[in-house]
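Show me the folded form of this:
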Amino acid sequence: MESFKNDTYIVLDLPKKIADKVKKIRSEYSYTMSFPVEITVAGSSGIGVLQYEQNPSNVYTTIKDIALRTKPIKGIFGEVSSFPNTDVFFFTLQDEISIRDFHEELVKSNIKFLENPFPYKPHCTLCNNSSLVDIETQELLSKEISEEFILDTVSVYSLERKPNDNIDVSLLERVNLSGK
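Model prediction:
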């Protein structure tokens, strides 16, 4: 099997009901995202994208092994926040422990990742918009989604950047969290 050719991320998928609410908020702030609504566990912070020169089937086997040991994760969004010195706004999570534990299992695994300069912060991106005025920023910071949700699938996505600034997203693998 060939190695990875594009930036490849590992994410926890949000359930459709919650994802639709996040999409609604994103649309209010003209944010179009390449990925579906998710919480990235490898690729954006903590550890970088998958190193290209490794066998994808070995990576998928390792992810499946971790998923078999990981029970579905209960989540509730916290407040909206932003990363320092950026225009990236996101939902925090009220309890990050289980997501951080999953991230740490990936870090300790035999999967190879590129380095990433940012510490790991579980989050769900809402907006990356430098043209927000103060009132829009305040409205965004006050957004809430208060229902509990279950993160029970992990997906591997590849992003292929096209010359015309378009990005093709490919789902490479998806497995259920099924630990007890």
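
Could you use CA atoms for every contact and neighbour count after this?
OK.

what's the one helix or strand I150 maps to in contact with?
Using DSSP states H and E, I150 maps to strand 149-151. Strand 149-151 has contacts (Cα atoms under 8 Å, 6 or more residues apart in numbering) with L12, D13, L14, P15, I18, P72, I73, K74, G75, I76.

To check against the first, give me the structure of this:
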Amino acid sequence: MFEHPAYLVLELPEFIGTRVLDIRRRYDPHLAAFPTEITVAGSSGIGTIAPDQDARVVYQALSQVASEHLPISSRFVGISRFATGPVVWLQPADPGPFIAIQQALVATGIHFNTHKFSYTPHCSLSSCNLVPSVIEALLREDFPQEAFELSVLALYKVVNGQAGLVERFHPGVQA
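This is a model prediction of the structure:
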């Protein structure tokens, strides 16, 4: 079922997502084609969903995690850059709820591919190699700082460099 890389993300509400997209369009048009979100499985900590698992079992587990851990209230407090690569990202105020949801995903028994980086909750603004002056400009960008609520856990797969929605999981809705 999961033959293509499958990521689990918390989708940003539209009023925040449109502002994130605006920044992405200016600094990384390729990334602007991807959903505006905070990844909880696939980009750090735990990897993508491992292949050869029963989709019904995985979906039930994801539905349970969404019901137990969503919604999450958050806001962004800064723009940072990973020391290990080109990714520039928005930092949520409190990483705790994101770490808790990732730990809950691991506890379900879903198998995930390994990932070499520890988990840092974030929303990517750019993942391409930018020249230093452009990186500095991006780090000084005005970004959305108002509070928002994350209430959707979404499963996306990436095929040929394109992200496609597979399923959304909402609190209180069992698969």
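
Name the SS class of the residue of the second structure positioned farthest from its centre, please.
Relative to the centre of the second structure, the most outlying C-alpha is that of S133, 26.7 Å out, by Cα atoms, centre = their mean. Using DSSP: H, G, I helix; E, B strand; the rest coil, the structure places S133 of the second structure in helix.

Which stretch of the first structure lines up against stretch 11-26 of the second structure?
The aligned range for stretch 11-26 of the second structure in the first structure is 13-28, by TM-score structural alignment.

which residues are in contact with that stretch?
32, 36-39, 126-127, 145, 149-155.

Against L138 of the second structure, how distant is G42 of the second structure?
24 Å (Cα to Cα, to the nearest Å).

So if I had to pick from the two, which one is more boxed in?
L138 (23 against 20; other Cα atoms under 10 Å).

What does the more buried one correspond to in the first structure?
Checking TM-score structural alignment: L138 of the second structure goes with L140.

With adjacent residues omitted, what lies nearest to that match?
V80 (7.3 Å; Cα to Cα, 6 or more residues apart in numbering).

same deal with I46 of the second structure?
That would be H115: by Cα to Cα, 6+ apart, it lies 5.4 Å from I46 of the second structure.

ok so that neighbour is a strand residue?
No - with three-state DSSP as the criterion, H115 of the second structure is coil rather than part of a strand.

Per the alignment, name the residue of the first structure opposite it.
For H115 of the second structure, the residue aligned by TM-score structural alignment is N116.

Same check on E167 of the second structure?
Checking TM-score structural alignment: E167 of the second structure goes with E173.

Hmm, its match is touching K64, no?
No - the criterion here is Cα atoms under 8 Å, and E173 of the first structure misses it with K64 at 9.6 Å.

what's near enough to touch the residue most central in space within the first structure?
Residue closest to the mean C-alpha point of the first structure, counted by Cα atoms, centre = their mean, is T40 at 2.0 Å. Contact analysis of T40 of the first structure by Cα under 8 Å, 6+ apart lists Y9, I10, V11, L12, P122, H123, C124.
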